[in-house]
Each structure stands twice: as structure tokens, then as C-alpha cells.
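Predicted model and sequence below, questions to follow.
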Amino acid sequence: MTDVDLRALALRTLLPGFAGTSAPKWALELLDEGLGGYILFGYNIAHPAQVAELTSQLRAVRPDALIGADEEGGDVTRLHHAAGSPYPGNAALGAVDDVELTRKVHRAIGDELRAVGVTVNCAPAVDINVADDNPVIGTRSFGRDPRLVARHAAAAVAGLQDAGVAACAKHFPGHGATVDDSHHTLPTVDVPLDVLRERELVPFTAAIEAGTKVIMTGHIRVPVLTGDLPATLSPAALTDLLRGEMGYTGAVMTDAVEMRGVSGERGIPASVALALAAGCDLVCFGGEQQKNGPMVDLVHATVDAIVAAVRSGELPEERLYEAAKRGDELRGWLSGVGDVTAAEAAGVGAGAARRAVHVEGTLPNLSDALIVQVDTPGNIAVGDVPWGVTPLLAKRLADAETMYVDHDSADVTAVTARADGRSVVVVARDTHRHQRSRSLVEGVAASGVPTVLVEMGWPAAWRPAGAAAYVATYGAAPVNAEAATEALLGH
């Protein structure tokens, strides 16, 4: 092949991002050159009509452009990043354990995406949250049990694809047993292959059997399988295991390549070439990188690196052709879906969140409670999305008082003094992972003040000693907050 041919193949594999709520000129020009498509983020989204106009703008240049987004429901939302998702996330659905409900919720998510022109959903996350201290998965997981996660993974895939949106099961071969965030470093899952097969791979097998059109790689290291490489760059993980042993024939997409777990020591262009050589077909990058300015130079540098890798023999020409062809097969499936009538979804999110709420202990009188919200930041995947039950409680309890504290400087004395004998409701996320948050709840309870913890993150095994009640919402979306408010107040 000529360099022109190779560049055309390389461009078809790339899915970068761009800033703004309309496509910049350079982004449209790249599509015209043959770019595979784009991934949309919260900063690309203002309201549904604007998103529909944006995707139409992109498809006016390339009708079969792949347009993706991370719309997991719950804590990770792009369409609803300004106000929070109307659907609970995976942890809540796993807690309810009704696969038909999971299918309905993901069908509703798929209908919303398709209505605005987004046809690839970078979801569901099918990681098994083995580690309570996992900083990046948590409530994005359906649970700890491989069989439970597997059946809900299959239901989520079915719901999305019934709406004509390609599902993307992630993060292969499983990010749930890590205690590090691959946005910042390379996490390790140091287990034998038989453990991986009996635990992490079970939901991926179910997603494959359900017909998932895409599987996303995780930037995680499994020494027995990938050696020192992240799975994204590992032929043993992607070619031998995923395709050879597990029989997957659909498209493989990378998680964002600017994440330090994959490109921290190599840079983006070199990492992209290695990912394609390992078995990836579509490359996602630019969610954070585009904040530094237009990505056109980086895209061209990446194409140059891919062509150079082919010429050096590092990336076989037939592997690049195969990658581009799998992307084209995905486009073919999407174009063949035709018109899809949206399913009836009224109240499905609220109902699911209500069924997920779990209350332990006895709720004290909260009529004049001090409501303390601990400012617990979300991870990069979640972003800056509104969360918490505090405004809802304050609105419904005329005599209540609110107080906001930071998770790493929460002071027990300040809270107990402000409470002055009243009940205290502490609202927090992943309390078990933050020592000062744990100490706050237990310190207030130890002072004799009736204390309730509303846990809106992952409900770990830890429980606050001395607390009157523990309320688990299994997520921090607005519907979770509404459900928690109803549980706390009895209406």
C-alpha cells in the first residue's frame, strides 16, 4: 500500500474529541479526510436539541461517522452532566437484581442517545467491583458476584442495542480488583489466569453472548497475561485471549489513550500504534487532551506514527486493514438498524432507584436535623456532576439546617457544636475510603448525637460505629437522592 492508503486506513480507526457545543472547522476537515468519528463529552453538551444539531453537523460531512459518548447512567453521564442522570447506575440495578429492569433502563438510555444522534455508548461497565477501595469503578459496577454482574451485563447490552445503539462492554479484562486509577497510573491485577477466567471474564463472556458490538480495553496490567504491559497494548490479552479463546469477533475500542496507565511513558502517537498492533480496532483519545487546544496536529502526528509503525514492521499492514474493516462493519450494523420506536420509559429510573435504597438501623427524628454534606470529589470518569441529598432534605424539612464540609478537613467538634443535640444526617460518597469522613461520622455518633449516614457511593463492608442508621443509595444521581429522601422521611 502507498502511504496515502495507509493514512486513510489509520484515520478510520481514530475517535478523538473536540471542545465546544458545535464542531470546529478543523474537526469537520478531519472527517472529510476520512476520520472515523468522535467521542462527545460533557463540555460538548448543552441540551438535547443542541446535541442533535451537533451530530447532524458531523454527519453532514461523513454520514457514517461513529459518534460515541459515556452514558452509563448513575454517576457517569454526559447527556445529563449539568443536572445529573435520571437513571440510577449499575450498582443500584445490581442491588435490585431484576434483569428486566436493567434492560428497560438501558433501553431508555439507548433511546435518548439515538434521539440525539449518538450511536455508540461507551457502556456498560461490566467490571466486578472486587476491591471496596477501588477508586475508579465503585458504583459503576453491578456488584461483586460474577454471575450477577454477568446477567446484568447481558441485559444492559440487549437494552442498548434494542434501541439501535452499539453497546461497549468495558474495561477488559476487568478493572474491579484494582486500588489504583488508570487515569493516573498503571493498576495491577495480580491473579492467576484461572481466577481471571472464573471472575473477571465471566461478564465479558455474557456480553459477547448477548452480541455486544464493541468491547473496550482497560489500561490495567495482569502480570500472568500481559507482563509489564497494560491490556490495551497486549496481544496476549486482546488477540490470544479475547479473540482466540473467548471467540469475540466485534470491534475492540481503547479506553482513552491519554490516560497515564497506557501512554504515560510512551506518548499518545506511539501508544496508538502499539494498541492497533495488539488488536484494538478503534482508538479513543482527546477527552482531556483537547483542553490544551485543537487536536488536529495530534491526530496527524498519530497517523504519522501509525504509518511509520507499518513501514517498520511493528504494525502489520494486514492488522491495520483488519482494524479499519471492523470499524466499517460496526458502521454497517448501525446503518442497517433503521427507524426504532422509543420504548415507554416514564418513571423507570425513579422506580429503579427507589427499589435499590437499603436502610439499616432505626431512623431518629429528623424534623430539625443538621444535614452535613461531605464534599467528596468524584473521579475523572464521573467529572463535576451535581450530587447529594442535602437540598432535597432541606426543602422538605423546614426546621432543618445544612452544613457543607470538605472530606479531608471535616471537624467533629464543629459539627457537634452546630448540632446542639439535634439529630445529624451525614451525606457522603465512598466514606470508607476517606479516613476523615469515617472519623467524622463515628465521632459525631460517639458524642451521643443520633447520627445517620447516607452513603451515596459504594456501600463497602465498613459501617460507622455508634450510628443510629445507615442508608445506602448505591449511587449519587438525582433519582438516588429522591429515593433516599423518601426513605428518610417516609414519603
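Arrived safely.

Please count neighbours and contacts with C-alpha atoms only from this point.
OK.

Now do the strands in the stretch 251-400 of the chain.
For the stretch 251-400 of the chain, the strands identified by DSSP state E, counting those that start in this stretch occupy 251-253, 283-284, 358-361, 370-375, in order along the chain.

Export the ones you listed to JSON lines and append columns for distance to residue 217 and mean neighbour count.
Conversion of the strands of the stretch 251-400 of the chain to JSON lines gives the following (distance: least, CA to CA, whole Å; neighbours: other CA atoms under 10 Å):
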{"stretch": "strand 251-253", "distance to residue 217": "6", "mean neighbour count": "27"}
{"stretch": "strand 283-284", "distance to residue 217": "10", "mean neighbour count": "24"}
{"stretch": "strand 358-361", "distance to residue 217": "33", "mean neighbour count": "15"}
{"stretch": "strand 370-375", "distance to residue 217": "31", "mean neighbour count": "23"}
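
here's the one I want to compare it with:
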Amino acid sequence: MMKPLTSLDRTILSTFSPGFGGAVVPEWIKPWLENGLGSVTLFASNTPNFEAATKLIEELRSYNPEVLVSIDEEGGDVTRLFVREGSRYPTPALLGQCDDENLTYRSYFSMGTILRELGIDITYAPVADVVAFENNPIVGVRSFGMSTDVVSRHVAAAIKGLQNAGVGACVKHFPGHGAVLEDSHHDLPHIKMSLADYESQHVYPFKLAIESGVSAVMIGHLVAEALDAKLPASLSSKVIRDYLRGVLKFNGLVVTDALDMGAIGGPAKIHESALKALSAGADLLCFSGMGDQSTFVASSFDWIKTAVDSGLLPTNSLEESEKRIISWRSTNKYSGLATAAVDFKDLIHGFEISGSVELEPGAVNLVEIGTKPTIAAGDVSWGMHRELRAVGISCDIHASDAETLSTKKLVVAFRDAYRDAPLLATLRRLYERYPEAIFIDMGWPTREFAPKNLIRAFGSSAVIAQAVAARIRAK
């Protein structure tokens, strides 16, 4: 049994946001909830369906009515609610291609309405990173694109949509993760741009988000050398206190990216990272949902408490964070009007199409191949077989080396070959053998592969697959 916590202990605990596995509240977290745990972050295993997610959130609040419930629901390929069937929302990348701010607003308002009805307070979205390199390994379709202007406008529309639906938006990964080639889940990226260039190209979407009233900002695990040449932004007082709070005048919640990520030392150093993040000015510590969360919470709590007792971590900073977290739920309210749902046909004009991509009703041979998903996305259902069948095209699904591929018209759906050399080689072999095949690029564009008959769809969520199927059957 946990011993009673002091008021200061509860203040420390108010900054924690762990996760856990499954759709039932585990025993280890119940005492923490009862003693003032600030937040819980939900992941795919917590939300197998809407009914289970609602019951879980109700159970969480039975132990702590004020707990802030967050989720990493970005829309598109990064989803926790629609893992089994694929998301009913498009990727930011395709929305950026469409460049219709009203469409982006409607998409995020609809998603926000679902989150609010489930009882979720805040979602870690939208991504405000501007992709600077075509082969960025981690941002890709999670971004609205490679144009600072497009990203900025659509981030603002997404924030408005979510927050008008009554759900807090949390832009990420401040101060901008798009200008790197490293994946911070594994390595610590360094950005060596001048401050003027970095601000104009990568910080600007965050600046506009702050001016738009965004609820929260997630700090990335990356070194932006123009702001702090030594420390990752997530552990840097120069970035959080001096720049984000001081220069950009942000007064909302500052959330860390997952503290178990390799860029800042991984799980073994999570307690140290938690203390450093709070010392730098973070309000909410995201522990992710992997590994032994009970140990992470206990070790981090003890480590931070020792720092507070010794005077290493001032209590006034913790108290300010606690006030922001406690007051958040009372200030974020539903304020939107009902809007039309997103029609998948609205997405078609965002595709890049070349050659002949139309099919008559009948049977085709279908190959679906992709590389290993990123940690951020995880394993989510994708492909074209269900959607093609829904429009009258029956599919025989084959491996890419099957000898029977020539028996019918061939359709090849793939994604993210730009970061997988063997996959790219397989696609080139298929194109060489079947030059009339239709290829569907359902990830961040693999520009080095440009077959004659091609749809670049900028994502693989279910609604995007529907739009591709509608285009293929277009007359």
C-alpha cells in the first residue's frame, strides 16, 4: 500500500503522464491516480474499440476525476483509435497537397468530436514540422508538407478544428523536427541552421500555432544549435523558458516527447530525463506506454522528490506547472458548430497521378508491400484490397515474386520505399517485368521510383484508400 503523499508530493505527481497496456486500469497505477496523478496517455492497446475506450476513461476518472486524458491521435497513418481498420481521416501530407484549409478544419473538427465524446481531453497533434529533406525518416506523411506557408496555414486550421470540438491540440515537435535525417526514437539529431533561417523555415508554424491559441506544445528531442548548442530542446531551459515562454510568449502546457526515447538515453535514464525536463520548464512528462511503466513512474517520482527536498529543483516552478494542468480542463470548452463530414472524394485532387490508372470492374492481381513502420506509427491496417472490392474490383492478393502475376492486370500498393533499399529494388523489378501495372505510392513519396502508371496518395489510411479506389474506377 502506498503511504500518504504530502501536498508537495502531489504537486510532483501532477506533472506525470504515463501509459499502460490494455483496456483495464492496472493495479499499479490506481494509488498514483488516487494521489493526484496529473495525466494518462492512451495508446492503441487501450482503445480496441470506442466502447472499451469510453469505459476505460470512465474507470480512470473513478479514481481521479481531474486526471487529464491524452492520446497520440494525429489523424491519418498515426492513429490509436483505428489501428484495426485504418483511420477514417486523411494524413496531414494529403491535406497539405489538397491545400484546402476548410477541408483540414473539417477533418480535425470531426476527429476532435470523436475524441471529446470518448472523454479525451487532449491529443498530441497536429505535427507542425516542415519536411526539409525528402527522405526524412520520421516525419513524412505526418507533416502537412515541405512548404512553411502550407504547413503553417494547415496547422492553424487543424488547431481550430480540434479546439472548437472541445479537445486540446498539442503541436509538435518544437522547435521543428523536419530538418533532420535522424530518428530521435534512436538517435539525437543536431540542427545546425542559423537562427534566422531556422525561425523563418521551421519555427514559424509553431509561432502561428501559439498566436492561434494552441493549448499545448510538445518539445522534441533534438539539438537546435542556434537556440542551445549543447542540450536537447526537451531538456533545455534556453529553449523552453527563454525562447518558447520568453520570446514566443507561450503560456500554455509544455509537454515532453516520450522520455524513453533513445535520443536522450532511453529507458535506463528516464528518471534523470524527467528531472532535467522539469528543471528546464516542462509541465507534463510523457512516459510513453512501453516498458515497465510502474518502475518508470516510481523511480522518476523518487528521483524528482530527492531533487526537490535537496533544493535542486525549485518548488515554485512545479507549482506553476500544477496550476496549468489543473486549470486546463476547466478552460477548454466545446465552441464549434456542426460541420459537414469529410468526403473521401474531396481528397482525390491532392493525389499526384501519371499515366493510365483506370480499371474496369473485374479481377486484378494485387501486391501490397511496405517497409517496417516507424515507432511513431506502429502497426496499423493498410492496403487496397477492401476498398477495391468495395467498388467492384475483385482482388487476388499475391507475393511480389509470384509466378501468376501476369494472369491479370497488376496493381501494386506500396509505401515508404525511399527508406528501404530492398523494397525499392523489388518495385523496380516488378516495373521491369510488368510495365503496364498500376502502382500506388501510399506513403511519403518515393521520388526515385516513377513508373508510367502511378498514383501518389500521400498516405495509407482507410479514407485515402477509398479515395484511390474511387479514382481508379473513375470514368
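It's in. Not measured: the values here are computed from a predicted model.

Just give the TM-score of the two.
In this superposition the chains share a TM-score of 0.93, using TM-score structural alignment, normalised by the length of the second structure; 470 aligned residues with a CA RMSD of 2.2 Å.

picking that back up, make JSON lines out of the strands of the stretch 251-400 of the first structure and add distance to residue 170 of the first structure.
What follows is the strands of the stretch 251-400 of the first structure, written out as JSON lines (distance: least, CA to CA, whole Å):
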{"stretch": "strand 251-253", "distance to residue 170 of the first structure": "9"}
{"stretch": "strand 283-284", "distance to residue 170 of the first structure": "13"}
{"stretch": "strand 358-361", "distance to residue 170 of the first structure": "27"}
{"stretch": "strand 370-375", "distance to residue 170 of the first structure": "28"}
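
Those strands: which one's closest to residue 399 of the first structure?
In terms of CA to CA, the element of the strands of the stretch 251-400 of the first structure nearest to residue 399 of the first structure is strand 370-375, at 9.2 Å.

Alignment lookup: residue 450 of the first structure to the second structure.
Residue-level alignment of residue 450 of the first structure against the second structure, with TM-score structural alignment as criterion, gives residue 436.

before we move on, what about residue 322 of the first structure?
Under the alignment (TM-score structural alignment), residue 322 of the first structure pairs with residue 320 in the second structure.

How many neighbouring residues does its match have?
With neighbours defined by other CA atoms under 10 Å, the count for residue 320 of the second structure comes to 13.

what about it, distance to residue 23 of the second structure?
Taken as CA to CA, to the nearest Å, the spacing of residue 320 of the second structure relative to residue 23 of the second structure amounts to 32 Å.

before we move on, what about residue 459 of the second structure?
In this structure, residue 459 of the second structure lies at 28 Å from residue 23 of the second structure, with CA to CA as the measure.

Of those two, which one has the most company?
Neighbour comparison, residue 459 of the second structure and residue 23: the larger count goes to residue 459, with 28 against 21 (by other CA under 10 Å).

Trace the more buried one over to the first structure, please.
In the first structure, the residue equivalent to residue 459 of the second structure is residue 475, according to TM-score structural alignment.

Helix, strand or coil: sort out that match for me.
At residue 475 of the first structure the chain is in coil, as set by DSSP: H, G, I helix; E, B strand; the rest coil.

thought it was touching residue 93?
No. With contact defined as CA atoms under 8 Å, residue 475 of the first structure and residue 93 do not form a contacting pair (10.0 Å).
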